[in-house]
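Student: Generate a structure from the sequence data that follows.
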Amino acid sequence: MDALEQKGYSVDYRVVNMADFGLPQARRRLVLVASRGCRVALPTRRKPIGWYEAFTKCAEGIAHLIPMMTDSQLLPKQRQAVEQFLTANEPTPLLLERVGGRNRLKYKPGHLPCNTILRSHFTDHKGCNRSKFADIWSPDGIVKSLSIEGAAILQGFPSWYEFPKETATAGSIIGYSVPPSFAVQLFTHIQKQLSGAFL
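Tutor: Down below sits the predicted model:
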């Protein structure tokens, strides 16, 4: 930052949670904007949305994805998580991770953003494709395996984006990317500020 400021750049930065910008995912990232000639600020936060809302109320109409996802069965730890959740809560759709070594909850109720989607969710310890990486549990007992298309939507990709067929490759694109929906917000916000600054 000091080097940028010494070169005449104005710098705005902060660690942001993508859930604060309309992404249905609690993904924290450092965002830094440096500009010369005018100060450019980061966009303002929006109300977070839950991961289930992204499937059911998205403008692109993607509610049809869940029934089309592959049927699945919960692992023992996932079943324990559902039972634990139901002891204190009303039934609601849950997104349950199948993999990962996090200390956080491995399930998320539909009204909350999902956990950060990582590349490692899509590959095993040898770097090979995982056939399943997360499941959606519905109160009616139906369990669906989260698809690449579903994970991509949770990461802010548009529904028309085409991914490679290999799960590991598609997962790398999803897990490593800056959420496209956030990038659009950021660049649109900057463009508006710059066009106003130079009128």
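
Student: drop to CA atoms for contacts and neighbour counts, all remaining ones
Tutor: Fine.

Student: in this structure, which spans are strands?
Tutor: Using DSSP state E, the strands of the chain run over residues 10-17, 25-26, 28-35, 94-97, 107-109, 114-115, 134-137, 143-145.

Student: what angle separates the longest helix seen in the chain from strand 28-35?
Tutor: For the chain, the longest helix by residue count, based on DSSP state H, is helix 180-197. Interaxial angle of helix 180-197 relative to strand 28-35 (axes from the mean of the first three to the mean of the last three Cα atoms, to 10 degrees): 20 degrees.

Student: Contacts for helix 180-197, please.
Tutor: Under the criterion Cα atoms under 8 Å, 6 or more residues apart in numbering, residues 18, 21-23, 38, 40-43, 155-158 lie in contact with helix 180-197.

Student: quick one: that helix to chain centroid distance?
Tutor: Chain-centre distance of helix 180-197: 20 Å, with Cα atoms, centre = their mean, to the nearest Å.

Student: For this protein, which segments count as helices?
Tutor: Going by DSSP H, the chain shows helices at 2-6, 51-56, 65-68, 76-88, 148-154, 167-176, 180-197.

Student: I'd like the distance between A170 and S145.
Tutor: 16 Å (Cα to Cα, to the nearest Å).

Student: who's more crowded, these two?
Tutor: Shown here are A170 and S145; by other Cα atoms under 10 Å, S145 has more neighbours (24 against 20).

Student: That one - nearest residue in space that isn't next to it in sequence?
Tutor: D135 (4.4 Å; Cα to Cα, 6 or more residues apart in numbering).

Student: Next up, the contacts around the one you found.
Tutor: Neighbouring residues of D135 by Cα under 8 Å, 6+ apart: 72, 74, 95-98, 143-146.

Student: Please repeat the previous calculation with a cut-off of 7 Å.
Tutor: D135 makes contacts with 95-97, 143-146, as judged by Cα atoms under 7 Å, 6 or more residues apart in numbering.

Student: Equivalent analysis for Q155, please.
Tutor: 23, 174, 179.

Student: which residues does the residue nearest to K47 when sequence neighbours are not counted contact?
Tutor: Counting by Cα to Cα, 6+ apart, K47 lies nearest to D20, which is 6.0 Å off, once chain neighbours are set aside. Counting by Cα under 7 Å, 6+ apart, D20 touches 45-48.

Student: Take those residues and, keeping just the buried ones, write it as a ChimeraX select command.
Tutor: In ChimeraX, a selection of the buried entries from those looks like this (16 or more other Cα atoms under 10 Å):
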select :48
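
Student: one more to line up against the first:
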Amino acid sequence: MKTYADKINTVLKPAISSMPLVLDLFAGCGGLALGFEAQGFPTLGFEMDADCCATYKHNLVGDCLQVKLDANYAFPKAQVVIGGPPCQPFSVGGHQNGLHDARDGFPAFISAVKQVKPDIWMFENVRGLMYKNKDYLDLVISELESLGYVVEFKLMNAVNHLVPQNRERVIVVGHRGEFHYPSVISQKVTAGQALEKVPVESTADSKYLTASMDAYVAKYEKASNCITPRDLHLDRPSRTVTCRNLAGATGDMHRLVLEDGRRRRLTVREGARLQSFPDWFDFKGSETSAFNQVGNAVPPMLAFAIANCFKDYLQSTVRLNSSEIRKRQQPRQLDLLVA
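Tutor: Down below sits the predicted model:
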């Protein structure tokens, strides 16, 4: 029987074909790009972090330019634009500067869409953008709709797309009509299925919780009225993987309970597996940098599902355009009667 590792190691392999170029803005380590490259799209990443760029270049076919994007950056032409623009947690109703905030990535993303005029584009962001910062999301969507796109957004949970983790993100897509989001997959992958025998193994980078850390965790869970311990439960999908709960020695950190009762922090490789990264995907930089890359990434299996919908959309658009051309080339019925 094929294991989860077998599946992601086989499915998530770059397989560049004749699909159009994808510009991947705020690309991180390439989780989103990996899903697109596995569906045949060539990619070009834009990312300011040096370790992320190194990881992207090492694992993917596409290049990654180390650059800090802003609204004045000149982008190359492409039919597809994707990315995860950083968004400052504020409402436009407050005293902040909205799209004029220098820390915000959306002006650069909107500028790219204006310049490139792609057939289809998308960005992903945290679920709070739909709720706490809904005013700001409305402003961004209004700007993008003014460019002539049909803009839709949907809260998607990665667990519904063969990712062993409950991870909700808002996925915003701009298109010319007839785009369909990925269908939900009823099968759910548990953390135990994803990690297999890894939880009972110890490696050189295994870090165990000390007695004082165990006491701190117990105090944290009691203070927060935690009913279910924050340990990794192997019989269900993981809770959301983040930079903080992977690398940080906090009460909320991900940790495994071993058969002898000891608890240890997840390794980079284990965090990557919960994010659906294949085992061959190598993270460059320090351990802390690798944890940050894993925690910030779009799960590649979620990206793979979205990229498949992009492929269907672009191919159906080509078919529709070809049909329209044939119609225009055929003599009208009135012309035939006159002849």
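
Student: Any idea what the TM-score is?
Tutor: The TM-score (TM-score structural alignment, normalised by the length of the first structure) is 0.69; 169 aligned residues with a Cα RMSD of 3.3 Å.

Student: re earlier: how about JSON lines for the strands of the first structure, with distance to T56 of the first structure added?
Tutor: Putting the strands of the first structure into JSON lines (distance: least, Cα to Cα, whole Å) gives the following:
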{"stretch": "strand 10-17", "distance to T56 of the first structure": "22"}
{"stretch": "strand 25-26", "distance to T56 of the first structure": "15"}
{"stretch": "strand 28-35", "distance to T56 of the first structure": "24"}
{"stretch": "strand 94-97", "distance to T56 of the first structure": "14"}
{"stretch": "strand 107-109", "distance to T56 of the first structure": "14"}
{"stretch": "strand 114-115", "distance to T56 of the first structure": "15"}
{"stretch": "strand 134-137", "distance to T56 of the first structure": "13"}
{"stretch": "strand 143-145", "distance to T56 of the first structure": "15"}
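
Student: quick revisit: give the aligned equivalent of the residue nearest to S145 of the first structure in the second structure.
Tutor: In the second structure, the residue matched to D135 of the first structure (TM-score structural alignment) is R255.

Student: got it, and Y9 of the first structure?
Tutor: Counting by TM-score structural alignment, Y9 of the first structure lines up with Y149 in the second structure.

Student: give me every residue that touches that match.
Tutor: 174-176.

Student: I'd like to know how far it sits from M156 of the second structure.
Tutor: Separation of Y149 of the second structure from M156 of the second structure (Cα to Cα): 21 Å.

Student: next SSE after the helix or strand containing D24 of the second structure?
Tutor: In this assignment (DSSP states H and E), D24 of the second structure forms part of strand 22-25. Heading C-terminal from strand 22-25 of the second structure, the first helix or strand you meet, by DSSP H and E, is helix 31-38.

Student: Just tell me the aligned range of that next one in the first structure.
Tutor: Using TM-score structural alignment, helix 31-38 of the second structure pairs with nothing in the first structure.

Student: How far off centre is that helix?
Tutor: That offset, for helix 31-38 of the second structure, works out to 9 Å (Cα atoms, centre = their mean).

Student: got it, and stretch 71-87 of the first structure?
Tutor: 22 Å.

Student: what's the answer for stretch 7-15 of the first structure, then?
Tutor: How far stretch 7-15 of the first structure lies from its chain's middle: 26 Å, per Cα atoms, centre = their mean.

Student: can you pull the buried residues of it?
Tutor: So for stretch 7-15 of the first structure, counting by 16+ other Cα under 10 Å, buried means 9-11.

Student: Stretch 99-118 of the first structure too?
Tutor: Of the residues in stretch 99-118 of the first structure, 99, 106-118 count as buried by neighbour count, 16+ other Cα under 10 Å.

Student: just to revisit the earlier point, redo the contacts of D20 of the first structure as a markdown table? Include distance to M68 of the first structure.
Tutor: Formatted as a markdown table, the contacts of D20 of the first structure follow (distance: Cα to Cα, whole Å):
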| residue | distance to M68 of the first structure |
| --- | --- |
| R45 | 33 |
| R46 | 30 |
| K47 | 29 |
| P48 | 26 |
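
Student: Could you tell me the end-to-end distance of stretch 135-143 of the first structure?
Tutor: 7 Å.

Student: sorry, back to before: A PyMOL selection for the contacts of Y149 of the second structure, restricted to the buried ones, would help me check which they are.
Tutor: Selection of the buried residues among the contacts of Y149 of the second structure in PyMOL, burial being defined by 16+ other Cα under 10 Å:
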select buried, resi 174+175
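
Student: from the contacts of Y149 of the second structure, which single one is nearest Y216 of the second structure?
Tutor: Nearest to Y216 of the second structure among the contacts of Y149 of the second structure: G174, at 46.2 Å, using Cα to Cα.

Student: What does the closest one correspond to in the first structure?
Tutor: Here G174 of the second structure is matched to A34 in the first structure, going by TM-score structural alignment.

Student: List the buried residues for stretch 197-217 of the second structure?
Tutor: By neighbour count with 16+ other Cα under 10 Å, stretch 197-217 of the second structure contains the buried residues 199, 208-209, 217.

Student: May I see those residues arranged in JSON lines, with distance to V80 of the second structure as well?
Tutor: Formatted as JSON lines, these follow (distance: Cα to Cα, whole Å):
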{"residue": "P199", "distance to V80 of the second structure": "40"}
{"residue": "Y208", "distance to V80 of the second structure": "45"}
{"residue": "L209", "distance to V80 of the second structure": "45"}
{"residue": "V217", "distance to V80 of the second structure": "45"}
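
Student: Verify the contact between R39 of the first structure and S10 for me.
Tutor: Yes: between R39 of the first structure and S10 there is a contact under Cα atoms under 7 Å: 5.8 Å.

Student: With distance to L186 of the first structure added, can I get the contacts of helix 180-197 of the first structure in CSV?
Tutor: Converted to CSV, the contacts of helix 180-197 of the first structure look like this (distance: Cα to Cα, whole Å):
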residue, distance to L186 of the first structure
M18, 11
F21, 10
G22, 12
L23, 13
C38, 16
V40, 11
A41, 10
L42, 7
P43, 6
Q155, 15
G156, 13
F157, 15
P158, 16
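
Student: follow-up on the earlier one: looking at the second structure now, which of the contacts of D135 of the first structure still hold up?
Tutor: Retained in the second structure (both residues aligned by TM-score structural alignment, their matches' Cα atoms under 7 Å) from those: 143-146.

Student: Farthest-apart pair in the residues you listed, please.
Tutor: V143 and L146 (9.4 Å).

Student: residues bridging contact with those two, i.e. touching both?
Tutor: Residues touching both V143 of the first structure and L146 (Cα under 7 Å, 6+ apart): 135-136.

Student: circling back: would you mind giving the helices of the first structure as TSV with distance to R28 of the first structure added?
Tutor: Conversion of the helices of the first structure to TSV gives the following (distance: least, Cα to Cα, whole Å):
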stretch	distance to R28 of the first structure
helix 2-6	23
helix 51-56	16
helix 65-68	26
helix 76-88	24
helix 148-154	14
helix 167-176	13
helix 180-197	12
